[in-house]
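Novice: structure for the following, please:
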Amino acid sequence: MNAKPVPVGVSARHIHLTKEHIAALFGENYELKPLKPLSQPGQYAAEETVAIVGPKGRFDKVRILGPARSASQIEISKTDSFQLGVAPPVRESGKIDGTPGMIVQGPAGRITLERGVIIAARHIHFHTDEAAAWGIADKQPLRVKVEGERSVVFENVIARVSDHYALDMHMDTDEANAAGVSTGDKAYILDD
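Specialist: Modelled structure (predicted):
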């Protein structure tokens, strides 16, 4: 197969918070405590978790990813959306206009997000140099194959290119489970 290998990162439900929302949920001037680094430079899973509450259900112990962001955002799978009773669109991270909101409960308080719940669009992070070497442009849709017992070709995988990124494909738990993929497995960008 003439394809380019990419490591896979499976993304479980999680939340990104603003400094203001961290303070509302954990207390004034609270700083998140890094638990473990993530594949993208400077990003980490925090020790802290919160509960997210929808019209039909809730999930406790939802991991916060740091550092703080300019807008709060909850990323869930389609399966999660049924239990919570919300209907979020599939979106790129950060594109939260027109998305549903949700209640978030922390140890020191509770907030109601008016928007920000999405199902993250599958994507591959590329460092600018890697993208250039492979002839891949930012926002380019890619075809990506995962091999194995449940081999799948994913269409419309969004290329995200930046000097701040490291090579990694992100998909949610529904997609990973359907394809029999785990974090650390390889996916292959197919040449059209």
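
Novice: alpha carbons only for contacts and neighbour counts from here, please
Specialist: OK.

Novice: how far away is the residue nearest to A24 when sequence neighbours are not counted from I22?
Specialist: Nearest residue to A24, sequence neighbours excluded (Cα to Cα, 6 or more residues apart in numbering): G109, at 5.7 Å. Distance, G109 to I22, using Cα to Cα, to the nearest Å: 10 Å.

Novice: these two: which is more packed in?
Specialist: The neighbour count for G109 versus I22, taken as other Cα atoms under 10 Å, is higher for I22 (23 against 14).

Novice: for F126, see how far away that one is.
Specialist: Counting by Cα to Cα - I22 and F126 are separated by 29 Å.

Novice: so what's the residue nearest to A24 up against?
Specialist: Each residue near G109 by Cα atoms under 8 Å, 6 or more residues apart in numbering is listed here: A24, L25, F26, G27.

Novice: if we go to 10 Å?
Specialist: Neighbour list for G109: H21, I22, A23, A24, L25, F26, G27 [criterion: Cα atoms under 10 Å, 6 or more residues apart in numbering].

Novice: now show me the structure for the sequence below, then we'll compare the two:
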Amino acid sequence: MDEKLIKEIARRVKETLKNPNIIPIEASGRHIHLSKEHVEVLFGKGYELKRKKELSQPGQYQCEERVTLVGPKGVIENVAVLGPERVRTQVEISKTDARQLGIDPPVRDSGDLDGSETIYIATRKAVIEAKESVIVAKRHIHMNSEDALKLKVKDKDIVNVRVKSDRPVIFEDVVIRVSDKYKLSMHIDFDEANASSFENGMVGEIIS
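Specialist: From the prediction side, this is the model:
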């Protein structure tokens, strides 16, 4: 690790310690959460997803399996599958991905799938039509109840976050999600990451 990067990380750590409103930011790429039913159709009866690596949120992990998304105008291959399995299949993509596929998914909170977009999901074994499964994830902040108390917010509050980067921006309409299963982190997609010149270690500040 070069000296310049070490100094920049040290600066951000000091800033975080001084300012209680500082939130670490992570960029989330396109991915899919599969239902048990769809896992078995796509990979075989009784198939269990293989855990590859843990993610920042406790209990969440990336799987070894990959799928292909097929839309009216295009295909996106090698899409990451995240575990554990969910009750309903959920596909999270960016607006740029959506244009490539030829679909128009709504910006929604995770789990809010009624009336969302439909996509075909393919593996070497099968192809399924996943109805009402595709969203562009609304930017959000995960935190536990202790974090919420410190930051003076509550579950489902909406805040604005000023991103501290070489290309500073203010993200509005950021939803707070509180659970004692969560670790403090703001999640944005790759379109938002590119707009704010994202790099690892980037932080934001809740300003309202």
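
Novice: quick one: TM-score?
Specialist: The pair, once superposed, lands on a TM-score of 0.96 when counted by TM-score structural alignment, normalised by the length of the first structure; 191 aligned residues with a Cα RMSD of 1.3 Å.

Novice: of the contacts of G109 of the first structure, which belong to helices?
Specialist: Residues from those lying in helices, with DSSP state H as the criterion: H21, I22, A23, A24, L25, F26.

Novice: ok, so of these, who is nearest E92 of the first structure?
Specialist: Using Cα to Cα, H21 is the member of these that lies nearest E92 of the first structure, at 21.4 Å.

Novice: surely that closest one is in contact with G27?
Specialist: Yes: using Cα atoms under 10 Å, H21 of the first structure is in contact with G27, at 9.4 Å.

Novice: what's the closest non-adjacent residue to the most centrally placed residue in the second structure?
Specialist: With distances taken as Cα atoms, centre = their mean, the second structure has S28 as the residue nearest its mean C-alpha position (4.1 Å). Spatial nearest neighbour of S28 of the second structure, excluding adjacent residues (Cα to Cα, 6+ apart): D189 at 4.9 Å.

Novice: give the equivalent position in the first structure for that neighbour.
Specialist: Counting by TM-score structural alignment, D189 of the second structure lines up with D172 in the first structure.

Novice: is it true that that match touches V90?
Specialist: No: the criterion here is Cα under 10 Å, and D172 of the first structure misses it with V90 at 11.1 Å.

Novice: shared neighbours, the two?
Specialist: E75, I76, S77, K78, I119, A120, A121, R122.

Novice: about what we covered before: Provide a list of residues in contact with the match of D189 of the second structure.
Specialist: 9-13, 75-78, 119-122.

Novice: hang on, the earlier thing: of H21 and G27 of the first structure, who's got more company?
Specialist: Neighbours per residue, other Cα under 10 Å: of H21 of the first structure and G27, the larger number sits with H21, 23 against 15.

Novice: need the counterpart of the more buried one in the second structure.
Specialist: That one, H21 of the first structure, aligns with H38 by TM-score structural alignment.

Novice: ok, now D129 of the first structure?
Specialist: Using TM-score structural alignment, the partner of D129 of the first structure in the second structure is E146.

Novice: cool, and P100 of the first structure?
Specialist: Using TM-score structural alignment, P100 of the first structure pairs with E117 in the second structure.

Novice: and for that match, the neighbour number?
Specialist: 19.
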